[in-house]
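Novice: sequence isn't available, so here's the structure alone:
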C-alpha cells in the first residue's frame, strides 16, 4: 500500500532533516519493520524525516494561528496558553504520524481476520474437490473476501512473476498484519515442504478462529453487564438522587444552591456521558464478521 507521504516534494523538503532523523530513529527501532508490514514504499530514515518536517510545520502553523489574531487585536493572553497549545498540537502530530504505520497494520489485521474464517473454509472445499493450490489462491483473490482477497491477490501476482510458491507463502506470512493469516500461510508452506495434508491444517486453524470469536462474544456479553450497571448508576440514579438531595439541602440555606444553570449542567453532563458511553461500547464490540 502506498504511503500517504509518497509525494516527492514532501520527501525532498524533509531530506534536510535526515541527520536528526537517523539519531531519533535509534529510539524507535521497530519503525522499519512497521513500514514494511504496512506496505509503505519508503525507508525508516525518509519516513522519520517526513514526520519531523510535518511536526515542525504543525508547530509553525499553530503558533501563527495563535499569535496573529493576538497581534492584530493587541490583546494580552496567558503565556501558558500561548505556548501550551502549540506544544500539545506538535506532540500530538509527532506521535500520531510516527505510529501511523503501526495503526495501519492493526487496522489491516482486523480487516483480514474479519473474513479469514470464510476464506479458509472456501479453501477446504476446493482442496476436497482436488483444485490445485495456485488455482485456489487465484479463486480466493477474485472471491470477494475483502482484505483477504487483496492480500492473496498480491501473492498470486508474485507467483505469476516467477516467485516460488513456498517462498511467497513464507514471505507474506512474515509480513502479514494478521496472526491468524500468518499461521495459515506458514502451515500451508510447511505442508508443501513436508508433503502433509494441507486441508487438515486449515481445518484446525478454522476451528481455532471460530473458538476465539465465540470467546470474544462471551467476554463482550460479560462486559456489557458491568457497563449496563455503570450506565444505570451514572445516567439514571446519580442525576435523580443528586438533584433531589440538592433540593433538600437548599431548603435549609434559602434555595441558593438551586437554579436553572444547575439543571442545564446536569442535562449537559448526562448527554456528554451518553455520547462517550456509546463510543466506548462501539469500540469494545468484537468485529467478528
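Specialist: Yes, it's here. This structure is a prediction, so every number in the text was calculated from the model and none was measured.
Novice: contacts and neighbour counts: CA atoms only from here.
Specialist: OK.
Novice: helices along the chain, start to end?
Specialist: Counting by DSSP state H, one finds helices in the chain at the ranges 8-14, 18-25, 31-38, 44-73, 79-98, 100-128, 133-141, 147-160, 165-175, 179-194, 198-231, 238-250, 260-284.
Novice: need these in JSON lines (columns: mean neighbour count).
Specialist: As requested, the helices of the chain are arranged in JSON lines below (neighbours: other C-alpha atoms under 10 Å):
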{"stretch": "helix 8-14", "mean neighbour count": "14"}
{"stretch": "helix 18-25", "mean neighbour count": "15"}
{"stretch": "helix 31-38", "mean neighbour count": "20"}
{"stretch": "helix 44-73", "mean neighbour count": "18"}
{"stretch": "helix 79-98", "mean neighbour count": "15"}
{"stretch": "helix 100-128", "mean neighbour count": "19"}
{"stretch": "helix 133-141", "mean neighbour count": "18"}
{"stretch": "helix 147-160", "mean neighbour count": "18"}
{"stretch": "helix 165-175", "mean neighbour count": "18"}
{"stretch": "helix 179-194", "mean neighbour count": "18"}
{"stretch": "helix 198-231", "mean neighbour count": "14"}
{"stretch": "helix 238-250", "mean neighbour count": "14"}
{"stretch": "helix 260-284", "mean neighbour count": "12"}
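Novice: put this next to the first one:
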C-alpha cells in the first residue's frame, strides 16, 4: 500500500514540476518490484498480526484455564469452555478441541497446537500444560508459574516500550515538525532577500513530502505498538 501511495505521489510531483514523464516510467519498474516484494511479505505480516492479537489475550487465556482447573473442571472441559468464549484465543482452543474430537489424544493435540501457534507465550502455556499431563502432576502448578513469568516479562516489555516510544516521539518531532518548519522559514527569508522566485508548485511538493513522512511515521508507530494486556 505504501509503494502504491508513493507511486501516485511521485506521479503528481512529476506533473506539478513539469518533469518529463519518461523519467517516471523509468522508475516504474522499481516500484513494481517493490510492490511484488511487499506481496511476498504478506504471509509473514498475517502471521505477525495473529501473534500480536494472541499475545494481547495470552494472560486472559491462561488465567481462564487456571480458574477452571482450580475449580475442579477437567482440562478438556476447560478447553471446550475456552473455545466457546470470545476473543482470538478461543479460535485456537477450538482447533485443539476439534483435533481431540477427531480422535487425537489430548497430549498430541496440545503438541500440534504448540508446534503451530504463532505466539511464543501461548506456546509456553500449552507446553507447560502438556508436560504436566505427560508427567502426571497437577496442571495448575506449572500453569500458575508460567503465567507469573509471562506477567513479569510483559511488565518489563512495557518499561522498554516506554523508553522506545519517547525516542520515537523525539525523532518524529525533529524530522516531521522542527526541521521542515525551520527549513521553510529560512528558505522563505533567504529567498526574499535574494529575490529568488518562489513558485506555488514548490510548496505543493513540500506538502506532498510532509504527507509521505507522516504516513511513514504512522506505519512505524503501528508496527512498534506493544501487544500487552495485563
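Specialist: Perfect, thanks for sending it. Values in this document were obtained by computation on a predicted structure and should not be read as measured data.
Novice: can you calculate the TM-score here?
Specialist: Once the chains are laid over each other, their TM-score by TM-score structural alignment, normalised by the length of structure 2 reads 0.77; 210 aligned residues with a C-alpha RMSD of 2.9 Å.
Novice: need the counterpart of residue 190 of structure 1 in structure 2.
Specialist: Under the alignment (TM-score structural alignment), residue 190 of structure 1 maps onto residue 131 of structure 2.
Novice: wait, residue 170 of structure 1
Specialist: Matched to structure 2 by TM-score structural alignment, residue 170 of structure 1 sits across from residue 111.
Novice: if I look at that match, how far off is residue 64 of structure 2?
Specialist: 20 Å (C-alpha to C-alpha, to the nearest Å).
Novice: got it, and residue 40 of structure 2?
Specialist: 37 Å.
Novice: and residue 193 of structure 2, by the same measure?
Specialist: Distance check for residue 193 of structure 2 against residue 64 of structure 2: by C-alpha to C-alpha, it reads 70 Å.
Novice: one more: residue 228 of structure 2?
Specialist: 17 Å.
Novice: what of residue 49 of structure 2?
Specialist: To residue 64 of structure 2, residue 49 of structure 2 is 23 Å away according to C-alpha to C-alpha.
Novice: got the end-to-end distance for stretch 125-142 of structure 1?
Specialist: Using C-alpha to C-alpha, one end of stretch 125-142 of structure 1 lies 16 Å from the other.
Novice: that stretch corresponds to what range in structure 2?
Specialist: Residues 67-84 of structure 2 are where stretch 125-142 of structure 1 lands, counting by TM-score structural alignment.
Novice: now residue 155 of structure 1: closest residue in space, sequence neighbours ignored.
Specialist: With sequence-adjacent residues excluded and distances taken as C-alpha to C-alpha, 6 or more residues apart in numbering, residue 155 of structure 1 is closest to residue 168, at 6.5 Å.
Novice: swap that for residue 158 of structure 1, please
Specialist: Distance criterion C-alpha to C-alpha, 6+ apart; nearest residue to residue 158 of structure 1, sequence neighbours excluded, is residue 168 at 6.9 Å.
Novice: quick one: contacts for that neighbour?
Specialist: Shown here is residue 168 of structure 1, whose contacts under the criterion C-alpha atoms under 8 Å, 6 or more residues apart in numbering are 155, 158-159.
Novice: which of those sits closest to residue 269 of structure 1?
Specialist: Proximity of these to residue 269 of structure 1 (C-alpha to C-alpha) peaks at residue 155, which lies at 51.8 Å.
Novice: which position in structure 2 aligns with residue 221 of structure 1?
Specialist: In structure 2, the residue paired with residue 221 of structure 1 is residue 162, using TM-score structural alignment.
Novice: look up how far residue 177 of structure 2 lies from that match.
Specialist: Using C-alpha to C-alpha, one gets 21 Å for the distance from residue 162 of structure 2 to residue 177 of structure 2.
Novice: ditto for residue 34 of structure 2
Specialist: Counting by C-alpha to C-alpha, the separation of residue 34 of structure 2 from residue 177 of structure 2 is 28 Å.
Novice: please report how far the equivalent of residue 187 of structure 2 over in structure 1 lies from residue 118 of structure 1.
Specialist: Alignment of residue 187 of structure 2 against structure 1 is given by TM-score structural alignment, with residue 246 as its counterpart. Summarising the geometry, the distance separating residue 246 of structure 1 from residue 118 of structure 1, computed by C-alpha to C-alpha, is 57 Å.
Novice: equivalent analysis for residue 58 of structure 1, please.
Specialist: Residue 58 of structure 1 sits 44 Å away from residue 118 of structure 1 when distances are taken as C-alpha to C-alpha.
Novice: and if you look at residue 67 of structure 1?
Specialist: From residue 67 of structure 1 to residue 118 of structure 1 the distance is 56 Å (C-alpha to C-alpha).
Novice: one more: residue 33 of structure 1?
Specialist: Summarising the geometry, the distance separating residue 33 of structure 1 from residue 118 of structure 1, computed by C-alpha to C-alpha, is 29 Å.
Novice: could you do residue 210 of structure 1 as well?
Specialist: When distance is defined by C-alpha to C-alpha, residue 210 of structure 1 is 10 Å away from residue 118 of structure 1.
Novice: same thing with residue 126 of structure 1?
Specialist: Applying C-alpha to C-alpha, one obtains 13 Å for the distance of residue 126 of structure 1 from residue 118 of structure 1.
Novice: before we move on, the earlier item: pretty sure the match of residue 170 of structure 1 sits against residue 128.
Specialist: No - with contact defined as C-alpha atoms under 8 Å, residue 111 of structure 2 does not count as touching residue 128 (10.7 Å).
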